[in-house]
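*Asks:* build me a model:
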Amino acid sequence: MTLNILFLCTGNSCRSQMAEGWAKHLKADTFNAYSAGVETHGLNPMAVHVMAEAGVDISEQQSKTTDLLPEGVVFDYVVTVCNSAHEQCPFFPAKTKVIHVGFDDPPTLAKNAASEEEALAHYRRVRDEIRSFVAGLPENVM
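*Replies:* Modelled structure (predicted):
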C-alpha cells in the first residue's frame, strides 16, 4: 500500500520542495509525495540547483498552498519542515499523523554569504539533512 505524505513549509519554495523531490526519488514505492505552503513564494532557484547537483530534478514542481493540492487526497502523514508552518498548520483529519521536523532555512542562512559558493553550501547542507530524513521514512515518523 502506498501512503500519502505532505511536506508543509511557509512558502513552499525550498525545504518542502526538496523533501518532495527526495521522497519521489528515494521512496516512490512507499509514498505519494506532495508539498505545499501556508503561502506561496515560488520555486527557489538555488534549491533547484542543489537538488540537480544531487541528481534530483525539482524544476517542474510548483509552489502551492494546501488549497491547490489534488482534491480528495487523504494524507497519512503531514511533515512540517519549518517552525512557522508547524505553528500555522491547517487542520487535517484525525487519521493524519502530523509530525514536525524543523530544518534550517537556506535563504535566511545564505542572505549574508560572502559568495555564491558560500550561499550554496547552506543549501547543500540542508538538502543533505532532508535527504537523510526522507531516506529513513516511514520508520522515523511512526
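
*Asks:* contacts and neighbour counts: CA atoms only from here.
*Replies:* Fine.

*Asks:* residue 118 reaches residue 109, doesn't it?
*Replies:* No. The criterion here is CA atoms under 8 Å, and residue 118 misses it with residue 109 at 9.8 Å.

*Asks:* which helix or which strand is home to the residue nearest the centre of the chain?
*Replies:* The C-alpha lying nearest the average C-alpha coordinate of the chain belongs to residue 16 (CA atoms, centre = their mean; 1.7 Å). Applying DSSP states H and E as the criterion places residue 16 in helix 15-26.

*Asks:* also this sequence, please, to line up against the first:
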Amino acid sequence: MADPIYNVLFLCTGNSARSILAESILAKDGAGRFRAFSAGSRPKGVVHPLALKVLESYGYPTAGLRSKNWEEFARTDAPVMDFVFTVCDSAAGEACPLWPGQPMTAHWGIEDPAAVEGTDIQREAAFVAAFRYMKNRISVFTALPMRSLEHIALGSRLAEIGQLEGATKPRPSAA
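*Replies:* Sure, this is the predicted structure:
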C-alpha cells in the first residue's frame, strides 16, 4: 500500500513572508509525501520580495507562490488538510475557519522578518534567520514516522517542534 500524501497548510496574518517560506520549503523538502499550502487571515496580496530572494538563493521554488486568504481552504471544494500550522502569534490568536477533515494543528511561531527595520543587510538577515528556523521545523516534521505515531503522540511532537530554536514566546494571558 502506498504511503499517503499529507496536505499541510501554513497560516500567518499577511501570508507574505513566514507562511510563504514554509510553503516553499515543504514543497521541496517534502516532495512526494506532502503537499504544501499557505494562507493568511488578512493577506497582503503580494509575497514579500525578500522572501522570494531568500528562497531563490537557497534553491527553493517560488513559481506560483501568492498571498491568499485562508477562506480558500475552508470551502467545500478545497483540499482536505491533514495538518494546519500557525507560524505567527497573531494568526494563532484569531478564530480560524473550520477546516474540513479536522486536521491536526500546532503553533510554530517565529518572529516576523518583514517587521525588521534597518539596513538592507539586516532585513535580509532576518529573512535568512526565519528561513533557517522554518527549515529546521519542517526537517523535524518530515522525519516523523507519521503512520506509526498514535494521534496523541503526534500532537505532542508537533507542539514540541513549535518550541525549537527561534520560537516566539507566548504572550501572558490577561486574567
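
*Asks:* top helix in the first structure by residue count?
*Replies:* helix 116-135 (DSSP state H).

*Asks:* related to what we said a few turns ago, where in the second structure does the helix holding residue 16 of the first structure fall?
*Replies:* Aligned using TM-score structural alignment, helix 15-26 of the first structure spans residues 18-29 in the second structure.

*Asks:* and the helices in the second structure, which stretches?
*Replies:* 18-29, 49-57, 89-92, 120-143, 151-161.

*Asks:* tell me which of these lies nearest to residue 109 of the second structure.
*Replies:* Checking those against residue 109 of the second structure by CA to CA gives helix 89-92 as the closest, at 5.8 Å.

*Asks:* quick one: contacts for residue 9 of the first structure?
*Replies:* Counting by CA atoms under 8 Å, 6 or more residues apart in numbering, residue 9 of the first structure touches 15-16, 35-38, 80-82, 84-86.

*Asks:* buried subset of the residues you listed?
*Replies:* 15-16, 35-38, 80-82, 85-86 (16 or more other CA atoms under 10 Å).

*Asks:* residue 133 of the first structure: which of those is nearest?
*Replies:* Among these, and counting by CA to CA, the member closest to residue 133 of the first structure is residue 81, at 10.7 Å.

*Asks:* how close does the aligned residue in the second structure for that closest one get to residue 32 of the second structure?
*Replies:* Correspondence of residue 81 of the first structure to the second structure, assessed by TM-score structural alignment: residue 87. Distance, residue 87 of the second structure to residue 32 of the second structure, using CA to CA, to the nearest Å: 23 Å.

*Asks:* picking up where we left off before, what does the match of helix 15-26 of the first structure contact?
*Replies:* Against stretch 18-29 of the second structure from outside (CA under 8 Å, 6+ apart): 9-12, 34-39, 47, 51, 55, 60-62, 65-67, 87-88, 110, 112-113, 130-131, 134-135, 138-139, 142.
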